[in-house]
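Chemist: Next one to model:
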Amino acid sequence: MSEESRIAQEELLEEDAVEDSNILIGSGEYLIVGIRYYNGVAHPGEYVELVREPNNPYDRNAIRVDNMAGDKVGHIKATMASTLAPILDNTSSGRLQVRVDGTIPRAGNSYTLPIFLEFFCTAPNITQEQVKAIAVAFKKLMKRDNRFRIAREFGGDGVTASEMANVSGPSVSRKKMNWQQQEEALNNMFDKQLEDQYKDLPDVSMPSCLKGITLYDYQINGVKWLLKKEIDPSPAPFYKQITEKGKKVWFCEITNSSQVAQPAETRGSILCDQMGLGKSIQTICLILLAPPPGVEYKVKKIAAAGEEKEIIPMPEDAIIRSAKTQELKVILKSASLKVSGKKQDLVDRIIKAKVDGNLSGEHFPEAMRPRVGDTSRCTLIVCPVSVISNWTDQIESYVEDGVLSVRLFHGSNRNDLLPEIKSGCVDVLLVSYQTLAADYSNVFGKDSKGTEEPQKKKVKRDSIFDIDFHRIVLDEAHTIRNGKTKFFKAVKEINANRKLAITGTPFVNKSDDVHSLLSFLGVQPLDNKSIFTRAISTPIKNGDDLGLTRLRACMGFVSLRRSKQNVNIKMVEKDVQLCSVEFDRDAHKEVYDALFGTLKVAMEAILSEGDGTEALKHYSSIFEKLLRLRQACCSGTMISEERRKIALNVWEEVKSSGSGKKLSAEEGLTLLKKLQGVFTEDPEELPECGICLTEMEATDGTILKSCLHVFCKLCIRQVLSKSNRKCPYCRADFQEGDIVDMSTAESAANLPSSTKETDVTMFGTPPKIQALLQSIKSMKSDEKGVIFSQFTSYLDLIGDALTEVGHAFVRIDGSVPAQKRIAIIQAFNSDNEGSPRFILCSLLASGTGINLTRGNWAFMMDCWWNEAIETQAMDRIHRLNQTRKVTIQRFVMKDSIEERIVALQEAKSMQAKGVLQKLKGDEKRKALLSDLRGLLDIDQDK
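Modeler: Next up, the predicted model:
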């Protein structure tokens, strides 16, 4: 398996991994002593850190308390530390999955300070029964500690830190919110703060080098807001300057902590406009308006007399702030601006004049002016492979020729670009998340055990992580929402002065999703995962409005979101039709009935006994069978011949056994195992080269017969000519005759033609493809269509059917390289004679980011677990610049699992991860079992 294949699998597993449970086990109030010996200050309500000191010469159980700035505050009283130390030791060694949070509940005296400790179970994928067992064990560990109180959930009288803070305050009622309620509250949050965000925007004109586009008012405001966040950075709004112990400090209202150093300024933002509102063009305008010092995208301008005049670059704000007062007055005087006032007044006046256009480079002394090359020139755009074509297309369409140098960091020779980038010859560099993650693994290796810090490789080679970029842009930024993935770790390693995250879905299925974006931007203190959990995640989960209030303040500071409803633009009409297609009494129906019937009988037997736990132990096997059912709704030929025979034979056995005989749970499990078949690999897995780690077209792929490892032709030929002829993976010897083209291997693996002919004769054209061909007849002659499916094998069948009736088409799926996707999309969007009328698209490879507005019909050939994925696909044609009425047809097989998937979508009972995701306690288990019964049409009482 290639490195990128392995990374892709890891990312999928990590994406499916749920967050830690964070269930409160118990709490207690303790004492900090010795505070008069330390300079650290801890305020009421402040978060503090516990640090074990096992080598302390006075007490081997010593536990030090540090404030958020890392200053020592004191130690836990020795008699109390003796019971707490074993807990912290077990936690730090990883043997006990418990997190201990410390908060100062109120002021103390000159000698002691109270500290309130909360103990949380942090084990992932844990059931309520397991949490109770941990709570019982934990209570035994703390039996000598009369301050510890087990949580009310487990029969105790413990309280939470937020309740402790309100002991002397007003009564507070709390109500837990489900995700749909949270999502609605968060979306409303954006609408309410929009008016304030539009205040004090810089008065700048849009780039003069744009062509062929007129920006909407909301887009102009968006560009100005993005520009303001870059040229006027500031700490997060939680920080205020106060006087403490006679000196100025910065006080954080979230952690209730103070620090002498100014918090890091956030130079960047999140643009999370709803899909289809032009986030890309706003970003392009930002790139053009805010180049690095010394770089002018329009090098010359025409003066009044008609001659060309060179533009002189202006210095950055930091250079202006460091200038002497007399220098500042000379600058202002040269521009006929007011020169009186204190130094800060002069600085503010000059910076404002820069933004307003009242100052130019010629007003600054030459020593202050930047030179080309003083800073990195390049903006790095990280995006999914499927989106790269959209960026190149938009820059080509909307920016004057020759203004921006755009390059793609992709393929086996991508590092050859590094010198060109470092020398300042590239303005925009495009790279996929997958390629960046692969390079991260090559440079940093695997994470070291017990730490999240990567291990540097011994051999240091130049890489993309050595470059200082002017700006990094993350498109489809929710891709990094899981902080455990290499996607997240890779973008965090990029060096960039300015940062922008673009996503239409900042919250995918929980408020925690935004943490990785705040971490990417460096928004203190919420870039710290522990603080984010304590300050926002936990209060929101507990129904405490304080969590949403803090998140609202943070998102108002760092993000901008407009919906299609509040931008006051008129979109073309969109007609979404649910087309119910009936099974004929044919082979397709026979295969579907056999697969569905056997699975339903097996699951009825399993669910009839116990609480359904046994069924969930086999959820991956169940999910695989649901996948086969969905494929059978598309075409019976998508199920392998061997699998069809197994299902048909088993179904005949079940029917002949008589409906009166009830299977036991054990028999049901046996039947489930028998149905497993020979499924061992994802049939949609894409070939990738094991040397250059990039995706391959089928025509470029080769396989070594000796060891079955896969490489592209170019790479393996280089190995053959230059090396000792050993496989780069396993070091097995190979000869030229061992190299087999992928196309040759695929041909050899195909079924005999007689079998294919038998399938065609037996099954005929699948019902939904028949319905598609009928719908196409309703299209006007100048209209084009986009056909989506999540199964590439189904796209094969659709393509054959289109060819048979004479329709021209192109196709995009995960096997198509980035450069070729660009050409395919351009061909489809063209009005040239002979351009393809249809484009076949893999749902995951083409469902986001690309622009297909030349098409105004979309055909959704199968259902996805999450309706949002389908909606994103529809937005490839229903977006700005679409001039024709849009028609969407969703094909669903009648009386099938597809109808029940749609019903579950409409009821919003599916989370973004689909019906069978990993568990999050009893409530999630019950919801999952309910969905499973609904999908298989099993009585909920069974």
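Chemist: C-alpha only now, for contacts and for neighbours.
Modeler: Fine.
Chemist: hang on, Cys715 in a helix?
Modeler: Yes: counting by DSSP: H, G, I helix; E, B strand; the rest coil, Cys715 is part of a helix.
Chemist: count of neighbours near it?
Modeler: Cys715: 15 surrounding residues under other C-alpha atoms under 10 Å.
Chemist: Which elements pack onto whichever strand or helix holds Ala873?
Modeler: For Ala873, the host element (DSSP states H and E) is helix 867-874. When contacts are defined as 3 or more C-alpha pairs under 8 Å, 6 or more residues apart in numbering; DSSP states H and E, helix 867-874 sits against helix 843-846.
Chemist: Show me where the stretch 451-600 of the chain has its strands.
Modeler: Ranges of strands in the stretch 451-600 of the chain, per DSSP state E, counting those that start in this stretch, are 468-474, 495-502, 559-560, 574-581.
Chemist: Compare those strands and give me the one nearest Leu24.
Modeler: Comparing those against Leu24 with C-alpha to C-alpha, the closest turns out to be strand 559-560 (31.6 Å).
Chemist: so how far is stretch 781-792 off the chain centroid?
Modeler: In this view, stretch 781-792 has its centroid 26 Å away from the chain centroid, taken as C-alpha atoms, centre = their mean, to the nearest Å.
Chemist: Give the buried residues for it.
Modeler: Across stretch 781-792, burial judged by 16 or more other C-alpha atoms under 10 Å covers Lys784, Gly785, Val786, Ile787, Phe788, Ser789, Gln790, Phe791, Thr792.
Chemist: out of those, which are inside strands?
Modeler: Among these, the members found in strands (DSSP state E) are Gly785, Val786, Ile787, Phe788, Ser789.
Chemist: Go ahead and flag the most central residue of the protein.
Modeler: Thr479 (2.0 Å; C-alpha atoms, centre = their mean).
Chemist: list the contacts for that residue?
Modeler: Thr479 sits next to Phe487 when contact means C-alpha atoms under 8 Å, 6 or more residues apart in numbering.
Chemist: End to end on stretch 268-283, go ahead and measure it.
Modeler: 12 Å (C-alpha to C-alpha, to the nearest Å).
Chemist: meant to ask about stretch 350-364, not that
Modeler: This stretch, stretch 350-364, spans 10 Å end to end (C-alpha to C-alpha).
Chemist: With stretch 393-411 instead?
Modeler: For stretch 393-411, the end-to-end distance is 20 Å (C-alpha to C-alpha).
Chemist: Buried residues in it, which are they?
Modeler: Within stretch 393-411, the residues that count as buried by 16+ other C-alpha under 10 Å are 393, 395-396, 398-399, 403-404, 406-411.
Chemist: The structure of the following sequence is requested for comparison with the preceding one:
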Amino acid sequence: MEDSQEPFSQSQSETYLAGFVMANIVGIKHYSGTITGREILGLIREPLNPYDSNAIKVLNTQTLQVGYIERAVASALAPLLDAHIIHVEAIVQPRSNNNKFRIPCQIHIFAHQSSFDAVHDAFNGSNVHFISYSDPSFTLSHSAAVKETRADTFNSDSVTTGNNNSKNLDQIFKLVRENLASKTLVSEPLNPPSSIIKSELLQHQKEALGWLYHRESTQDLPPFWEEKVGNFVNVLTNYQTNARPEPLRGGIFADGMGLGKTLTLLSLISYDKMKMKSGKKRGRSSVERVESETNGTLIVCPPSVISTWITQLEEHTNRGTLKVYMYYGDRRTQDAEELRKYDIVLTTYATLGAELRCSDTPVKKLGWRRIVLDEAHTIKNVNAGQSQAVIALNAKRRWAVTGTPIQNGSYDLFSLMAFLHFEPFSIKSYWQSLVQRPLNQGKQTGMSRLQVLMSAISLRRTKDTALGGLPPKIVETCYVELSFEERKLYDEVKEEIKSLMMHHNSNDRLVSSYSTVLSMILRLRQICADFSMVPLDFKSCLFSSTDIEDVSKNPELLQTLIRMLQDGEDFDCPICLSPPTDIVITCCAHIFCRECILKTLQRSNSSCPLCRRSLSETELFSAPPESFKTDDTDVTTELCTAEVRSSTKVSTLIKLLTESRDQNPATKSVVFSQFRKMLLLLEEPLKAAGFKTLRLDGTMNAKQRAQVIEQFQLSEVDEPMILLASLRASSTGINLTAASRVYLMEPWWNPAVEEQAMDRVHRIGQKEEVKIVRLIAKNSIEEKILMLQEKKKKTITSRGSGRRSRDIAGMGIEDLHFVLGE
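Modeler: You can find the predicted model right below:
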């Protein structure tokens, strides 16, 4: 069931079959979608339907609308769906009559066990008969969900939790690796045309080029489709048709970071251009091109990656052989015909997200030969505006390119299915019933389907298997003992937190003070890094109240939240789980993206997603833009004029850098931090120690970032030896192989982000052994974060597979208690 952006719905890993209802699909004469046999259906909630606010529309396997669920059943289901108490799956049942105006189906209802009574009560007040597992009619179900989930599923001893059956990324791609080893996955290696690509591809890149081109030109049936006696059958959904399904041209290019995916994709564009040109010369292009179609490739990426594409084009292609247009910032043309002149159009997710509600933009008017989503994990939240924007684009070939296709759990793959338009997996209810639910419950069918799916449409190799000659990467942890003054302040703050945790003796009350909890954690982490970043008066503001406050009546609290946002670069919007854009603060002191919270408030019973307090659009406050554009000079002055307090971590870092310089004066290093203020704070002591520095952070535009990277990559000894880099701004798509040392000033909640940052240095082009040092404060929250990282690396928890439950700054409530030592 498609739902809205609800951050704290019941985790799907903890939902079980409560029962099912019989229903009719009506209005079928008005829609073109057809269904056959006992087909699995897609159900999509449509709360803004002008005729029925409870509407639930029905789709077939090919995402064509069949009709609607009849009103009586929809009115009983809609409130439960809107409250995220249940999710549903449906299957057609055999027809007992020949009524051509309605189709009978069964709707299976899944809920958290604690919500079973609420589900029963909802149906007791309606005319719809709810069939639970204790009802004799339960055996009449035709759903695989029922066949797989008998009454013993509800025995607490037999319930399988996601944590006990979690699967890591390598397990999901196990079948991919096996196929690769048997040479059935990758087609014959190809070389790109030397007239365009001037660089020699490595063997693994030639194999990838062969596979990419094969995927684009395939005539094979999509996965899970079979031809039977002249008909085509989807073996998962039982849908049958006499029309051959269109092949899925494209897929997921998931090679590990640092394997040269950008060069491989440029080679694909060049090879395809050569083949098209050759075909025209031989007179094989007999089909007239549709007016809106273009032979161009649209590449969508984060702003920091645009400079990498430009650099790679300059380094690997012959000048003038590929025409490139930057559809970004002020250079956006309004003329679609202008874009048709180019082989490559580069743009950003944010650019397309901003154009989401504009129907006549040039990018939307064209039918692209291919779309490439670089750093495709950016769209892991399928409901975000930029995700919806790229999913809606028109293209013959679609590629999702990312070294980390799964960051939080297997549910991350659903957004990629939506972008690829891979039916029926691009519909959430189908993904849930065919993959997610059996996977969450530890059933082999879920893992098997996911492996077959990934084996057919994805390519993933790691540096260990693809690059035998790459210098090794050594990761060390340097534990730092906090000074007496640092430890004293740390313990004081922790005691305040314990008091607050005792006051909020329930998880719901703790979530209601989300901003306070977030601030506490932020300050603890800053003390571990360098407590010069912590405002001297922060405790008086932070712990002024333990109850929900109205920021409109408390300007000091509003300013505290604004300052917290300035300090905490790693803060995510709790709805989209991404860095917030166009930030708003609610009257109940919670922080969201404007677009995310406005979508949430469109519901009839609008409330804050965190504390459930009634909330309206008039109770949202914009964070002043100038608050987030603090001048570097002002910040540096603030740090310099503050009380001078020594930092153990800064002293340790300078000692390590000095030792490295003494061993080899030409060694370049990258120092990563999540706090921009930390980067600014490091500049003076490093300068005093005789080091030249550059800085790369999220306040810089694409051009400024490119200039910094280019300057750092220069090999002269007198060039800057140390790059001070924001972890989030530098974790994707940039090349820093001039360095051979990496220092991480703090641990990050998500280990995938750290891995991405490390692989900016340890990648193709690196000639030296790479040493990575993580600075960790002993007996602190940082050690607990490391433990959480290891747990996340080893598992894709089923909580992560769906939506994170009670998520606070990237953690669940149980994780919050863990990192605080409670």
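Chemist: Can you calculate the TM-score here?
Modeler: Taking TM-score structural alignment, normalised by the length of structure 2 as the basis, the two superposed chains have a TM-score of 0.77; 732 aligned residues with a C-alpha RMSD of 4.8 Å.
Chemist: distance of the residue opposite Pro751 of structure 2 in structure 1 once aligned from Met874 of structure 1?
Modeler: The alignment partner of Pro751 of structure 2 in structure 1, by TM-score structural alignment, is Glu867. Applying C-alpha to C-alpha, the value for Glu867 of structure 1 to Met874 of structure 1 is 11 Å.
Chemist: Those two: who's more crowded?
Modeler: Met874 (27 against 20).
Chemist: That one touches Ala858, doesn't it?
Modeler: Yes: taking C-alpha atoms under 8 Å as the definition, Met874 of structure 1 is a contact partner of Ala858 at 6.7 Å.
Chemist: So for those two, which residues contact both of them?
Modeler: Common neighbours of Met874 of structure 1 and Ala858 (criterion: C-alpha under 8 Å, 6+ apart): Ile888.
Chemist: Can you give me the neighbour number for the alignment partner in structure 2 of Ile776 of structure 1?
Modeler: Taking TM-score structural alignment, the alignment pairs Ile776 of structure 1 with Leu657 from structure 2. A count of neighbours around Leu657 of structure 2, defined by other C-alpha under 10 Å, yields 21.
Chemist: quick one: which helix or strand includes Leu657 of structure 2?
Modeler: In this structure, Leu657 of structure 2 is located in helix 648-663 according to DSSP H and E.
Chemist: And the contacts of that helix?
Modeler: Against helix 648-663 of structure 2 from outside (C-alpha under 8 Å, 6+ apart): 480-483, 528-530, 667, 682, 686, 689, 743, 745, 775.
Chemist: can you state the direction angle for that helix and strand 669-673?
Modeler: Helix 648-663 of structure 2 runs at 170 degrees relative to strand 669-673, counting by axes from the mean of the first three to the mean of the last three C-alpha atoms, to 10 degrees.
Chemist: distance between helix 648-663 of structure 2 and the chain's centre?
Modeler: Relative to its chain's centre, helix 648-663 of structure 2 lies at 35 Å (C-alpha atoms, centre = their mean).
Chemist: cool, stretch 217-234 of structure 2 as well?
Modeler: With C-alpha atoms, centre = their mean, you get 31 Å for stretch 217-234 of structure 2.
Chemist: likewise stretch 277-286 of structure 2?
Modeler: A distance of 41 Å separates the centroid of the chain from that of stretch 277-286 of structure 2, by C-alpha atoms, centre = their mean.
Chemist: Contacts for that stretch next, please.
Modeler: With C-alpha under 8 Å, 6+ apart as the contact definition, stretch 277-286 of structure 2 has no outside contacts at all.
Chemist: start to end distance for it?
Modeler: For stretch 277-286 of structure 2, the first-to-last residue distance is 13 Å (C-alpha to C-alpha).
Chemist: got the buried residues for it?
Modeler: Under the neighbour-count criterion of 16+ other C-alpha under 10 Å, stretch 277-286 of structure 2 has nothing buried.
Chemist: To which residue of structure 1 is Leu339 of structure 2 aligned?
Modeler: Correspondence of Leu339 of structure 2 to structure 1, assessed by TM-score structural alignment: Ile421.
Chemist: Apart from its neighbours in sequence, what residue is nearest its match?
Modeler: Closest residue to Ile421 of structure 1 apart from its sequence neighbours, by C-alpha to C-alpha, 6 or more residues apart in numbering: Cys378 at 7.0 Å.
Chemist: these two touch, right, that neighbour and Leu430?
Modeler: No: using C-alpha under 8 Å, Cys378 of structure 1 is not in contact with Leu430; the gap is 10.3 Å.
Chemist: Looking at the two, which one has more neighbours?
Modeler: Just comparing Cys378 of structure 1 and Leu430: by other C-alpha under 10 Å the higher neighbour count belongs to Cys378, 27 against 22.
Chemist: What's the more buried one aligned with over in structure 2?
Modeler: Match for Cys378 of structure 1 (TM-score structural alignment): Gly296.
Chemist: tell me the contacts of its match?
Modeler: The contact partners of Gly296 of structure 2, by C-alpha under 8 Å, 6+ apart, come to Arg340, Lys341, Tyr342, Asp343, Ile344, Val345, Trp368, Arg369, Arg370.
Chemist: measure Asp330 of structure 2 to Thr351 of structure 2 for me?
Modeler: From Asp330 of structure 2 to Thr351 of structure 2 the distance is 11 Å (C-alpha to C-alpha).
Chemist: Between the two, which is the more surrounded one?
Modeler: Higher neighbour count among Asp330 of structure 2 and Thr351: Thr351, with 19 against 7, using other C-alpha under 10 Å.
Chemist: what about the closest residue to Leu80 of structure 2 other than its chain neighbours, neighbour count?
Modeler: With sequence-adjacent residues excluded and distances taken as C-alpha to C-alpha, 6+ apart, Leu80 of structure 2 is closest to Ile86, at 5.9 Å. If you count neighbours by other C-alpha under 10 Å, Ile86 of structure 2 ends up with 27.
Chemist: Ile86 of structure 2 against Phe110, yeah?
Modeler: Yes: using C-alpha under 8 Å as the test, Ile86 of structure 2 is close enough to Phe110 to be in contact (5.4 Å).
Chemist: Now do the same for Phe672 of structure 2: its match in structure 1.
Modeler: Aligned against structure 1 by TM-score structural alignment, Phe672 of structure 2 finds its counterpart in Phe788.
Chemist: so that match sits right up against Ser842, yeah?
Modeler: Yes: Phe788 of structure 1 is in contact with Ser842 according to C-alpha under 8 Å; the separation is 5.9 Å.
Chemist: What is the aligned counterpart of Ala226 of structure 1 in structure 2?
Modeler: For the record, residue 226 of structure 1 is Leu, not Ala. The alignment partner of Leu226 of structure 1 in structure 2, by TM-score structural alignment, is Leu212.
Chemist: tell me the contacts of Gln219 of structure 2?
Modeler: Contacts of Gln219 of structure 2 (C-alpha under 8 Å, 6+ apart): Pro247.
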